[in-house]
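Asker: sequence unknown, structure follows:
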């Protein structure tokens, strides 16, 4: 018998202001309840959290990104109007539906592909080694702000040929913009986000245009070459530089927190990196996959039914907004036994939805993985003992899954050489 949305239980946890501060309850409670299936929010959206249901949703042609109009309507009426947020959601692939989405996504993905990132791997490894030495000398560091964000800013400065101070400012502005991804943003938070995205666009777009004129960034050069080869028509952006700048918001904000979360997962599991693994490349890849399974940078994204569909005998009408909890699907014990444990070896990696999946997969996932593996490899070859120096803190009430602080203690066990060779192994792997 077909069910309707009104028949579903309410997923009340998402209304809690503490949402996102701790996900231990997921496998202790959520996946042990008698009812296992789609739910709904208190405001009427569909909630999908089981791995099998997420797989069905992401494969369905009747499911797309949540539209710009729906997103902006959810913000309510504001004075002054949120014109900069509207610009972002109008021209970003984040809210594009077909037929515009795929051509736009195909344009921004090659500049962020492994081949585009690999020329900067050695530089990034050097930056990481410098930070490791500084952390050992200091004894304790707040890893997110004193390690991850500086190396990410330096990476983008070199990759895009933009002054380092501009990259640091872009990271602050992108973080302001993420306020629009809070589940219940206040008017003040939306105002900060609107101003943040305006200043972000006004800083990054001209900087990328100057880089394009110099021809000094392979990433930007690839973007413009591919744009020139695109057929006209639906889906071809009017301005590739503006389009690429909007796509980099996560790179300037979420990337650093994602790298910090990888290290947190390793340290929280009690994994001792002071003794280098025999195969650094394999270790780095496995540790990246498992760390990002447990702590993906994004906990959930919104989707929308663009046609009627049925999921688990549930009729989902056209226009229904959906909360897709990718992070919870990553902890579904049906596919990941002992899901809260950190295991380098796991089956069902194909069912891991760290970056969503299908046509709406995250465009920047290769940058995160490439830099994440270099970071993990360097930590594993430095022969340093890394331990918690205090509890980590997370941003609550958000669609993202972001650390706000990660205090760690670094202690040297012995000095070794050959870390350059270890990094090369990761790049080949």
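Answerer: That came through fine. Since this is a predicted model, take the numbers as computed values, not measurements.

Asker: contacts and neighbour counts: CA atoms only from here.
Answerer: Noted.

Asker: correct me, but residue 45 touches residue 323?
Answerer: Yes - Residue 45 is in contact with residue 323 according to CA atoms under 8 Å; the separation is 6.8 Å.

Asker: residue contacts, residue 65?
Answerer: Residue 65 is in contact with 94-97, 302-304, 360, counting by CA atoms under 8 Å, 6 or more residues apart in numbering.

Asker: residue contacts, residue 228?
Answerer: For residue 228, the contact set (CA under 8 Å, 6+ apart) is empty.

Asker: Would you confirm that it belongs to a helix?
Answerer: Yes - assessed with DSSP: H, G, I helix; E, B strand; the rest coil, residue 228 lies in a helix.

Asker: Would you mind measuring from it to residue 35?
Answerer: Distance, residue 228 to residue 35, by CA to CA, to the nearest Å: 53 Å.

Asker: do the same with residue 361
Answerer: Taking CA to CA, one finds residue 361 at 29 Å from residue 35.

Asker: ok, those two, which is more surrounded?
Answerer: Neighbour tally, residue 361 and residue 35, criterion other CA atoms under 10 Å: the higher count belongs to residue 361, 14 against 11.

Asker: now the more buried one: how far from residue 105?
Answerer: 9 Å.

Asker: Can you check the distance spanned by stretch 335-351, start to finish?
Answerer: Stretch 335-351 end-to-end distance (CA to CA) = 7 Å.

Asker: Contacts for it, please.
Answerer: 24, 27, 51, 55, 265-266, 269, 283, 286-287, 290-291, 294, 330-333.

Asker: Give me the buried stretch members for that stretch, please.
Answerer: 335-336, 339-340, 342, 351 (16 or more other CA atoms under 10 Å).

Asker: now stretch 420-429
Answerer: For stretch 420-429, the neighbour count (16+ other CA under 10 Å) marks 422-427 as buried.

Asker: Confirm that residue 47 sits in a helix.
Answerer: No - Residue 47 is assigned strand when assessed by three-state DSSP, not a helix.

Asker: Now do the same contact list for it.
Answerer: Contact analysis of residue 47 by CA under 8 Å, 6+ apart lists 11, 38-41, 322-325.

Asker: before we go on, here's another structure to hold up against the first:
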């Protein structure tokens, strides 16, 4: 299905139009979950999350999908093995146009329930053990310093294109063993796939997503063959060994490598963009970080809590489950609203306040929870901490220099463009 023929295009077009019509109808009838996808909430979805919260710990939309904004319930659903990411029979949950596109991609362990999830994650985990990840600190600092050296002295620069994207792309590409010549399109690929997670809205987008997927699969298949013959000290070489030992298939390697690549920089790009946006929108917090750059680690955690890159995820019940006084029937979907859980007033005092000195409360849900907890969380935290500290030390005058451009997605929250300047403001003539 890499090239959509007339019949497939017609079928996809019908699915897209049907989904749009259904969402328009349900949204008009007051389904708050459907309204999350409305572009009017893209700038600030948090008031809508609060409307859902006011309906109780569990909200059921008109489509029959449940959702929770409660931190405790989000955590419970993510940890309960009776909920999965696939149907109980192992078939994909996602249908319609998004499902048709997703089916052209190789599955990763993020798309799997145990035992396949356990097997595949275990093969990738050694690359992200604490000792190895901590060993990347000097390399991350070196990359940050190099990027800041390039942009220092410029009148304005784009925080996303010039800083937030190149840092994690370089780090995760080093870790995976991606040749320099193959890294150029990764930021754009990640942005397109991230926006697709909120749904496929046109035939053109569907074709684009399928093309991106096929390009990445071709890259990883080529690297698999190269590293089988000439292995190195990188993740793809380790996975190629696992393929040779029949611990995973080549298709599973493609899916695992794609997940690590995209998740490895997508989360961090948006952590940096959202975090700097929050800092500059709260000058007193930016001043605190400038005065005490050692707050950078705490700043990273607060940025992840306050405006997380991944806003929500979905689980499906594999059995009838009692939850918060309601019965979730087997086969019913539950939206786990991570960003809303991160602002749950039951566990975070003044949850809508951005406070880089915040202490207490449970761990935020930005990296999910349970068996699908983000495998690269430690690496993302290190990248965020080093970059925020370096900005405070080297660019204390940093401020926004033009309008933002947001990503067209409700699931992955981030910025496409963020013009900033670190120069003194021009003096007004008297």
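Answerer: Arrived safely, thanks for sending. Just so you know, these numbers come straight off a predicted model, no measurement behind them.

Asker: Closest one to residue 385 of the first structure out of the buried residues of stretch 335-351 of the first structure, please.
Answerer: Nearest to residue 385 of the first structure among these: residue 342, at 18.1 Å, using CA to CA.

Asker: Other residues contacting stretch 196-207 of the second structure?
Answerer: The contact list for stretch 196-207 of the second structure (CA under 8 Å, 6+ apart) reads 2-4, 9, 12-13, 16, 37, 97-98, 101, 209, 409-412.

Asker: repeat that for 10 Å
Answerer: Residues outside stretch 196-207 of the second structure that contact it (CA atoms under 10 Å, 6 or more residues apart in numbering): 1-4, 8-17, 19-20, 36-37, 96-102, 190, 192-193, 195, 208-209, 211-213, 408-412.

Asker: repeat for stretch 318-334 of the second structure
Answerer: 56-60, 64-68, 73-74, 76-77, 80-89, 93, 313-317.

Asker: on that earlier part again, anything in contact with each of residue 45 and residue 323 of the first structure?
Answerer: Joint contacts of residue 45 of the first structure and residue 323 (CA under 10 Å, 6+ apart) are 39, 302-304.

Asker: Which member of the residues you listed is positioned nearest residue 163 of the first structure?
Answerer: Residue 163 of the first structure lies nearest to residue 302 out of those, by CA to CA, at 34.4 Å.

Asker: That closest one matches what in the second structure?
Answerer: When the second structure is aligned by TM-score structural alignment, the residue opposite residue 302 of the first structure is residue 314.

Asker: Give the other helices and strands that the helix or strand its match falls within contacts.
Answerer: Element membership for residue 314 of the second structure (DSSP states H and E) is strand 313-317. Packed against strand 313-317 of the second structure by the contact rule (3 or more CA pairs under 10 Å, 6 or more residues apart in numbering; DSSP states H and E) you find strand 66-68, helix 71-79, strand 83-84, strand 333-336.

Asker: how big is the offset of that strand relative to the first structure?
Answerer: Here the mean offset of strand 313-317 of the second structure against the first structure after fitting is 0.9 Å, by mean CA distance after the TM-score superposition for the first structure.

Asker: got a list of what the residue nearest the centre of the first structure touches?
Answerer: What sits nearest the mean C-alpha location of the first structure, by CA atoms, centre = their mean, is residue 297, with 3.7 Å. Neighbour list for residue 297 of the first structure: 250, 254-262, 327, 354-355, 368, 399-403 [criterion: CA under 10 Å, 6+ apart].

Asker: hang on, the earlier thing: which of the contacts of residue 47 of the first structure tops the neighbour count?
Answerer: residue 322 leads the contacts of residue 47 of the first structure on contacts (other CA under 10 Å) with 26 neighbours.

Asker: Setting aside sequence neighbours, what's the nearest residue to the counterpart of that residue in the second structure?
Answerer: Aligned by TM-score structural alignment, residue 322 of the first structure pairs with residue 334 of the second structure. When the adjacent residues along the chain are set aside, residue 334 of the second structure lies closest to residue 66, with 4.6 Å between them (CA to CA, 6 or more residues apart in numbering).

Asker: the strands in the first structure, which residues?
Answerer: 39-40, 46-48, 63-65, 140-142, 301-305, 309-311, 314-316, 321-324, 384-388, 393-394, 403-405, 407-412 (DSSP state E).

Asker: want to throw the ones you listed into TSV with distance to residue 167 of the first structure?
Answerer: Below are these laid out as TSV (distance: least, CA to CA, whole Å):
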stretch	distance to residue 167 of the first structure
strand 39-40	40
strand 46-48	36
strand 63-65	29
strand 140-142	20
strand 301-305	26
strand 309-311	44
strand 314-316	43
strand 321-324	31
strand 384-388	28
strand 393-394	23
strand 403-405	19
strand 407-412	24
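
Asker: wait, doesn't residue 74 of the second structure sit right on residue 68?
Answerer: Yes - if you go by CA atoms under 10 Å, residue 74 of the second structure and residue 68 touch, sitting 6.4 Å apart.

Asker: Sounds good, over and out.
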